[in-house]
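Student: My questions are about this predicted structure, shown below with the sequence.
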Amino acid sequence: RLPGRLVLALMGVGAVQLGAMYVFFYQSFLLLSVPEVLLFTIFTPLYISLLDDALKGRVNPGALAGAALAVAGAAVIRYQGVSSDIWAGFLVVQGANLCFAAGQIAYRRIAGEVEAAVPQLQAFGWFYVGALCVGVPAFLIFGDASSLPTTPVQWGVLLWLGLVASGLGYFLWNKGAALTDAGSLAVMNNALIPAGLLVNVLIWNRDADLGRLALGGALMGLALWVNHLLRPRGATAAAVPAAGE
């Protein structure tokens, strides 16, 4: 029951947000250290705010200020210094950031039409088909069959990442993106950083700089408040109508 136009749109979102994003992201590890890659991912909120403003033909100062504060908060948590020769790697990571941001904004624009035709959960499989259309050729070009998992633990980790972290995670993330305003979505792209570190501290007993974690988290909380305070009057927070609307 999903129109062909929306099938292609969902495939396009998956091809960009999941497929192309990971091609850029994984290639960046050939150019940068892991801390540098993680640091350079913090600019995604700015791209979300700017892309949303460009599509709507106006500037939302609250969303932009919130995105900037979210970037600052993530920088407080993640900055560990960088090498001098990082520009090629920096640009590759920004390619990943742009793909991830563009996919979220695009999904917000079509989610209402999808939901009007079928529940999003029933339609979202096309998102993964689109990602496969990029991922399979990318593996054939850049991948190495000898690097595939060889032990049950490795296969278990891969299945967890594919089915739960990426599979269920991308559906929930995009569904949430369609239920909130773009400014809040921008901030939440970086709020997962302190959330992930808290999981490491509380569950896995890993060390973390709690002072930087608290300061960065506080800046992200401030970012959400600023976005809410400066959101244009009459702006809707949800892109998907509630049942019956």
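Tutor: Perfect, I can see it now.

Student: Please make it C-alpha for all contacts and neighbour counts, starting now.
Tutor: Fine.

Student: next helix or strand past the helix or strand hosting Ala101?
Tutor: Assigned by DSSP states H and E, Ala101 falls within helix 87-117. Downstream of helix 87-117, the first helix or strand assigned by DSSP H and E is helix 120-123.

Student: Tell me the spatial nearest neighbour of Ile42, not counting adjacent residues.
Tutor: Val71 (5.6 Å; CA to CA, 6 or more residues apart in numbering).

Student: The helix holding Ala101: which residues count as buried?
Tutor: 89-90, 92-108, 110-115 (16 or more other CA atoms under 10 Å).

Student: Would you mind listing the buried residues in stretch 169-186?
Tutor: Across stretch 169-186, burial judged by 16+ other CA under 10 Å covers 170-171, 174-186.

Student: Tell me which residues touch the residue nearest to Ile42, please.
Tutor: Contact analysis of Val71 by CA atoms under 8 Å, 6 or more residues apart in numbering lists 42-43, 45-46, 190.

Student: Out of the residues you listed, which comes closest to Ala238?
Tutor: Proximity of those to Ala238 (CA to CA) peaks at Pro45, which lies at 18.2 Å.

Student: who's in contact with the one residue sitting closest to the centre of the chain?
Tutor: Nearest to the geometric centre of the chain sits Phe100, at 5.0 Å (CA atoms, centre = their mean). Taking CA under 8 Å, 6+ apart, we find Phe100 in contact with 16-18, 21, 44.

Student: hang on, the earlier thing: restricted to helices, list the buried residues of stretch 169-186.
Tutor: Using DSSP state H, the subset of the buried residues of stretch 169-186 located in helices is 170-171, 174-177, 182-186.

Student: how about those in a markdown table, adding distance to Leu222?
Tutor: Supplementary listing: these in a markdown table, determined by distance: CA to CA, whole Å:
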| residue | distance to Leu222 |
| --- | --- |
| Tyr170 | 26 |
| Phe171 | 27 |
| Asn174 | 23 |
| Lys175 | 24 |
| Gly176 | 20 |
| Ala177 | 20 |
| Ala182 | 16 |
| Gly183 | 12 |
| Ser184 | 11 |
| Leu185 | 14 |
| Ala186 | 13 |
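
Student: put this beside the first:
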Amino acid sequence: MPLLIFVTLLWAFSFSLIGVYLAGSVDSYFAVFTRVLLAALLFLPLLRWRACSPRTALALMAIGAVQLGIMYLFYYQSFLLLSVPEVLLFTIFTPVYIALLYDLLEWRFSPWNLLVALLAVAGAAVIRWGRPHGDFWLGFLVVQGANLCFALGQVAYKQFMQQFTQRGPALPGRQVFAWFYLGALLVVTAAWLVLGEPAYPRSGLQWGILVWLGLVASGLGYFLWNKGATQVSAGTLAAMNNALIPAGLLVNLLIWNRDADLPRLALGGCIIVGAVALNEWRQRRSGSPVPAR
């Protein structure tokens, strides 16, 4: 639990740092590439190359490619289309997607999960009621792409780690986690080389933010979050996942975005949060596991 609280506070500033200082001025593909590269370099010295089986390495690379690599490509693009509070609010759909993924794995369909998603979409519409435009809804879909990648990566990582530890004594996570970042690095490097533009940081502040996001928010943050996730229940993990949203909103609204339409944002946010809370209440009442991010 302390690890999840620490990472939540750490990530609460990342949304605003990206939206205020990087989005629109630094090429998003270069920013993603730099962030993942620094995270990989942080863990490469700890990697036990020969002690890790090829199967484990490939599995972790595939998970990292989806959970971090493709997710970041969606995530950074969303800041070009939406405000920071909107990006934060729309990340709350991840638990719903995890529930849908588990339904898919078990070959079943729950209309309830679809209803929750539609209710949350209604909350998104309230935030821009009377002012929706193409960029807004495109941004909404881009954030959902990021959410879906993160959900898929989380489901795959939890299942793989359960099997990994059941096969016998395993290497410490810090000695294999570099494979996770190397898989993501392959994806973001290809995206930068093909789609990137020559828009690089123009100030020491922007370079400093990229270094912070790469080494601390991504490198240290994702390792500690995944380690903390193995130490708590699914319900606690879901609660901490949702705690990131109010923490990030509080930081953004108090420091950078004081002119936001707070009543509309609050009403739409309450509908979105209420949809997810209703879903979790129903799952607890029925005795089914609470989906975790």
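Tutor: All right, it came through fine. What you see is a predicted model, and the numbers here were worked out from it, not measured in a lab.

Student: related to what we said a few turns ago, may I see the contacts of Phe100 of structure 1 arranged in a markdown table, with distance to Asn60 of structure 1 as well?
Tutor: Below are the contacts of Phe100 of structure 1 laid out as a markdown table (distance: CA to CA, whole Å):
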| residue | distance to Asn60 of structure 1 |
| --- | --- |
| Val16 | 25 |
| Gln17 | 23 |
| Leu18 | 27 |
| Met21 | 26 |
| Thr44 | 16 |
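
Student: Out of the residues you listed, which are shared with structure 2?
Tutor: Retained in structure 2 (both residues aligned by TM-score structural alignment, their matches' CA atoms under 8 Å) from the contacts of Phe100 of structure 1: 16-18, 21, 44.

Student: From those residues, pick the one nearest Pro232 of structure 1.
Tutor: Checking the kept ones among the contacts of Phe100 of structure 1 against Pro232 of structure 1 with CA to CA, the nearest one is Thr44 at 21.9 Å.

Student: Can you tell me what the closest one aligns to in structure 2?
Tutor: Taking TM-score structural alignment, Thr44 of structure 1 has Thr94 as its aligned residue in structure 2.

Student: which residues touch its match?
Tutor: 147-148, 150-151, 293.

Student: now swap in Val7 of structure 1 and tell me
Tutor: Residues in contact with Val7 of structure 1 (CA under 8 Å, 6+ apart) are Trp126.

Student: Trace it over to structure 2, please.
Tutor: Match for Val7 of structure 1 (TM-score structural alignment): Ala57.

Student: now its match: how far from Ile63 of structure 2?
Tutor: 10 Å (CA to CA, to the nearest Å).

Student: Need the counterpart of Trp173 of structure 1 in structure 2.
Tutor: Per TM-score structural alignment, Trp173 of structure 1 is aligned with Trp225.

Student: so its match sits right up against Val7, yeah?
Tutor: Yes: contact criterion CA atoms under 8 Å: Trp225 of structure 2 and Val7 qualify, at 6.4 Å.

Student: one step back: excluding residues flanking it in the chain, which one is nearest the match of Trp173 of structure 1?
Tutor: Leu4 is the one closest to Trp225 of structure 2 (CA to CA, 6+ apart), at 5.7 Å.

Student: Mind listing what's buried along the helix or strand that contains the one you found?
Tutor: Using DSSP H and E, Leu4 of structure 2 sits within helix 2-12. Buried positions in helix 2-12 of structure 2, judged by neighbour count with 16+ other CA under 10 Å: 3-4, 7-8, 10-12.

Student: Make CSV out of these and add distance to Gln77 of structure 2.
Tutor: Formatted as CSV, the buried residues of helix 2-12 of structure 2 follow (distance: CA to CA, whole Å):
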residue, distance to Gln77 of structure 2
Leu3, 28
Leu4, 26
Val7, 23
Thr8, 22
Leu10, 21
Trp11, 18
Ala12, 19
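
Student: Please name the nearest non-neighbouring residue to Ala101 of structure 1.
Tutor: Ile48 (5.1 Å).

Student: I'd like the contacts of Val71 of structure 1 laid out as TSV, including distance to Ala131 of structure 1.
Tutor: Shown next, in TSV, are the contacts of Val71 of structure 1 (distance: CA to CA, whole Å):
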residue	distance to Ala131 of structure 1
Ile42	23
Phe43	23
Pro45	22
Leu46	24
Asn190	23
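
Student: Which of those fall within helices?
Tutor: Secondary structure assignment by DSSP H places 45-46, 190 of the contacts of Val71 of structure 1 in helices.

Student: Now do the same for the residue nearest to Trp225 of structure 2: its match in structure 1.
Tutor: Residue pairing (TM-score structural alignment): Leu4 of structure 2 is not matched to any residue of structure 1.

Student: Same question for Ala191 of structure 2.
Tutor: That one, Ala191 of structure 2, aligns with Ala138 by TM-score structural alignment.

Student: Secondary structure element holding that match?
Tutor: Taking DSSP H and E as the definition, Ala138 of structure 1 sits inside helix 125-142.

Student: Tell me the helices and strands packed up against that helix.
Tutor: helix 4-14 (3 or more CA pairs under 8 Å, 6 or more residues apart in numbering; DSSP states H and E).

Student: which of the contacts of Thr94 of structure 2 still touch in structure 1?
Tutor: Shared with structure 1, among the contacts of Thr94 of structure 2: 147-148, 150-151 (both residues aligned by TM-score structural alignment, their matches' CA under 8 Å).

Student: Pipe those into a markdown table and attach distance to Pro246 of structure 2 per row.
Tutor: Shown next, in a markdown table, are the kept ones among the contacts of Thr94 of structure 2 (distance: CA to CA, whole Å):
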| residue | distance to Pro246 of structure 2 |
| --- | --- |
| Asn147 | 17 |
| Leu148 | 20 |
| Phe150 | 19 |
| Ala151 | 20 |
